[in-house]
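**Student:** Coordinates only, no sequence provided:
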């Protein structure tokens, strides 16, 4: 009986294990944590965003533009595993889905746990054996693990590595695999945070707004625009509207906020031309901008304050987002960096370790939130698993 090994029980690893299932084949799925897919479950606490309901070519462009991918390993259109494939796969697990107003696709129940339970049940029925608390520690005559029963060596015919990147290390993605693969001659790009918030040293007046969502604005950075909501937190600013531009900001682009994106500068200037009278500056700005939080941001980041209506309008349309740098990997949704494209074949096989494939956030790529990140992890897991399965007979 042939033996396949998958290391890492996140979405990419689970998908690779599913692709490797076959009668007469043993598949061991090893994970260092006590339970699988912890990051998936954490992401699903606020609603599991599986994919995005949009044309495959548009979807693929959101990922391809962010990855140093000369080998084309991030195919997420009809050739591989795109948005429609994700929907069909989830529905095949008995999970009913719906598309939100922005095209994001969620389970009707919103949570990740029902999908994960159904997925694990299918893998178990297909002969996949999940080994919990198996931490990969090195290479030798096979793959060496620290297990609850002591050191264990496994010598499979093929292996898929899906150990994650370097974000949210407390959930298992701690990049502990980097020294092992680097020592084996695999080229690895340094990890950097992706889909992360920005650190801000708030003034005391801003503290009362912590936890509140900023709505109805547009942020511009590096030629891109985000209209999503974002949140003022104790540490800075976070949320989808920020994450969408976090790569550009991380790489040095300045960010500005349009506090009134649905108004032209001329119409906004006419509003600012209203006589202030005896109103305080805050109350006057609230009459013009409406939202107290937008007023607070203007007073926080708009100084020195303008002196005429045109100046006020220009500042409100391009308010500098003043931050103290991006948040680190421990607070990032995902990471950029990892196994470089030139270290991989088009089938995601490691050139330095024939018979060993890699998938998911181990690879040097990044994708925005909104379904792109998870879909690409599933797609690379499927490709690596299929390529590994093609190497061995059942």
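**Tutor:** Received the coordinates, thanks. The shown structure was predicted, so the numbers you read here are calculated from the model rather than taken from an experiment. Residues are numbered from 1 along each chain as shown.

**Student:** From now on I want contacts and neighbour counts done on CA atoms only, so please keep to that.
**Tutor:** OK.

**Student:** Burial check on residue 238, number of neighbours?
**Tutor:** 23 (other C-alpha atoms under 10 Å).

**Student:** can you pull the contacts of the spatially closest residue to it that is not a sequence neighbour?
**Tutor:** Leaving aside its sequence neighbours, residue 238 sits nearest to residue 197 (C-alpha to C-alpha, 6 or more residues apart in numbering; 4.3 Å). Contacts for residue 197 were tallied using C-alpha atoms under 8 Å, 6 or more residues apart in numbering; they are 236-239, 242-243, 246, 326-327, 331-332.

**Student:** hmm, 6 Å instead?
**Tutor:** Residues near residue 197 by C-alpha atoms under 6 Å, 6 or more residues apart in numbering: 237-238, 327.

**Student:** Same question for the helix or strand encompassing residue 314: list its buried residues.
**Tutor:** Residue 314 belongs to helix 309-317 when assigned by DSSP states H and E. Neighbour-count burial for helix 309-317, counted by 16 or more other C-alpha atoms under 10 Å, picks out 309-310, 312-317.

**Student:** likewise stretch 89-109?
**Tutor:** Result for stretch 89-109 [16+ other C-alpha under 10 Å]: buried residues 90, 93, 95, 97, 104-107.

**Student:** Stretch 72-81 now?
**Tutor:** Going by 16+ other C-alpha under 10 Å, stretch 72-81 has these buried residues: 73-77, 80-81.

**Student:** so which of those comes closest to residue 37?
**Tutor:** Comparing the buried residues of stretch 72-81 against residue 37 with C-alpha to C-alpha places residue 81 closest, at 19.7 Å.

**Student:** alright, now check it against this:
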């Protein structure tokens, strides 16, 4: 064991929350050491940027903060570092941004690599030290147990080090290959943790062989309802069930339904722009034609027709009133969610009741926690990254006060 490093802060995890905390602290002259078990920083940020880095959303702040579950603990962090602040911060890194037609905010270059390079350069210029291939094994008071990893991920040596404060920003439990393995759960008491669960992930249903021809295709412009939640958009039919941003938005209601009923029932309106009376009349006018022809004439495409046939009984196909009902409210049952490692994010984690309003552990005053490790959830659309950046910024400020003696 080496001697304590005066005023030095350790950050475990080089993701969005950890890097933002490092920026705040190093900009104020605090020595920062970032430990990351992967060979490079920001791997999940880079993954998110493969199809365009959706870093935040331009919707009004009062609406924005309702996207989080629970809302209250996240609201203040996001108010203090909102979408407008994130755009200004990006601009300071030399990264221009724009608001897409959906309200989502992206860097003009779309990819995450340019932003990450500029960010890491700034951190290094401010004196932040990075230690890659270093795995945290645990924390007791202000002492970290660490292991050095070789290129295969095997431990080559272990050591311990004391710090003025420690920030855990280890991420959730999805995308294990990117370093988010959830191993940190073992460092907390059972009463401090809500078990991790998959979020922003597809739902599972066993289709009949009839559906194979439409796997990978989309249900366009549908309205989906689970419980009291209703969302409009597109859904992709997968070999395992369904997925898309629309499905992700309904994940919370789906989880509640699964916990309460043991199954998920999704209701689909396949033609939201048409009334049930219009659909019934149109089907009756075309009753001498085949069912497929009648359904096409009222506006259903091949994907919607296939799903309608899959989820209804053949004996109902000649009953136009029933078919109109199904077109407007088609029930589809699902068995659960895809595995946590396929999820974009995870809910669960360290309970907010285990930390104070400074994100400081109530059981260990030297320990601060930020990002996806905490027990919150949000859909995709820029909300996840915004919250991680906002919490990282907040916890950096609180740790700065702590190391100055303002506990």
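**Tutor:** Great, that's in hand. All values reported here derive from a predicted model rather than from experimental measurement.

**Student:** just to revisit the earlier point, now tabulate the buried residues of helix 309-317 of the first structure in CSV and tack on distance to residue 191 of the first structure.
**Tutor:** As requested, the buried residues of helix 309-317 of the first structure are arranged in CSV below (distance: C-alpha to C-alpha, whole Å):
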residue, distance to residue 191 of the first structure
309, 46
310, 44
312, 41
313, 40
314, 38
315, 36
316, 36
317, 34
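
**Student:** Tell me the counterpart residues of the helix holding residue 314 of the first structure in the second structure, please.
**Tutor:** Taken onto the second structure by TM-score structural alignment, helix 309-317 of the first structure occupies residues 320-328 there.

**Student:** Go ahead and name everything in contact with the matching stretch.
**Tutor:** Here stretch 320-328 of the second structure has contacts from 269-270, 276, 279-280, using C-alpha under 6 Å, 6+ apart.

**Student:** With stretch 207-223 of the first structure instead?
**Tutor:** 225-227, 229-234, 248, 253-259.

**Student:** do stretch 262-271 of the first structure as well
**Tutor:** 288, 309-310, 313.

**Student:** Same check on stretch 171-187 of the first structure?
**Tutor:** 38-39, 138, 164-166, 340, 343.

**Student:** Quick check: the aligned residue for residue 373 of the second structure in the first structure?
**Tutor:** That one, residue 373 of the second structure, aligns with residue 362 by TM-score structural alignment.

**Student:** likewise residue 229 of the second structure?
**Tutor:** Match for residue 229 of the second structure (TM-score structural alignment): residue 224.

**Student:** which non-adjacent residue is nearest that match?
**Tutor:** residue 245 (7.1 Å).

**Student:** go on, residue 138 of the first structure?
**Tutor:** Using C-alpha to C-alpha, 6+ apart, the nearest residue to residue 138 of the first structure is residue 144, at 5.3 Å.

**Student:** Please list all residues in contact with that neighbour.
**Tutor:** 136-138, 152-153.

**Student:** Now check it against the second structure: what is it aligned to?
**Tutor:** By TM-score structural alignment, residue 144 of the first structure lines up with residue 145.

**Student:** what's the neighbour count on the spatially closest residue to residue 276 of the first structure that is not a sequence neighbour?
**Tutor:** With sequence-adjacent residues excluded and distances taken as C-alpha to C-alpha, 6+ apart, residue 276 of the first structure is closest to residue 284, at 6.0 Å. Number of residues near residue 284 of the first structure (other C-alpha under 10 Å) recorded here: 18.

**Student:** Which secondary structure state does the alignment partner in the second structure of residue 284 of the first structure sit in?
**Tutor:** Per TM-score structural alignment, the equivalent position to residue 284 of the first structure in the second structure is residue 294. On the three-state scheme (DSSP: H, G, I helix; E, B strand; the rest coil), residue 294 of the second structure is labelled helix.

**Student:** Could you tell me the end-to-end distance of stretch 340-348 of the first structure?
**Tutor:** Chord length of stretch 340-348 of the first structure, first to last residue, is 11 Å (C-alpha to C-alpha, to the nearest Å).

**Student:** Same check on stretch 296-307 of the second structure?
**Tutor:** Note: stretch 296-307 of the second structure ends 13 Å apart using C-alpha to C-alpha.

**Student:** List the buried residues in that stretch.
**Tutor:** For stretch 296-307 of the second structure, by 16+ other C-alpha under 10 Å, it's 298, 300, 303-307.

**Student:** Closest one to residue 28 of the first structure out of the buried residues of stretch 89-109 of the first structure, please.
**Tutor:** residue 93 (21.3 Å).

**Student:** what's stretch 383-394 of the first structure in contact with?
**Tutor:** Residues contacting stretch 383-394 of the first structure (C-alpha under 6 Å, 6+ apart): 16, 19-20, 24-25, 158, 347-348, 357.

**Student:** out of those residues, which are inside helices?
**Tutor:** Among those, DSSP state H puts 16, 19-20 in helices.

**Student:** residue range for the helix ranked longest in the first structure in the second structure?
**Tutor:** Longest helix of the first structure, by residue count under DSSP H: helix 372-391. Using TM-score structural alignment, helix 372-391 of the first structure lines up with residues 383-402 of the second structure.

**Student:** Kindly report the same for stretch 48-58 of the first structure.
**Tutor:** Using TM-score structural alignment, stretch 48-58 of the first structure pairs with 53-63 in the second structure.
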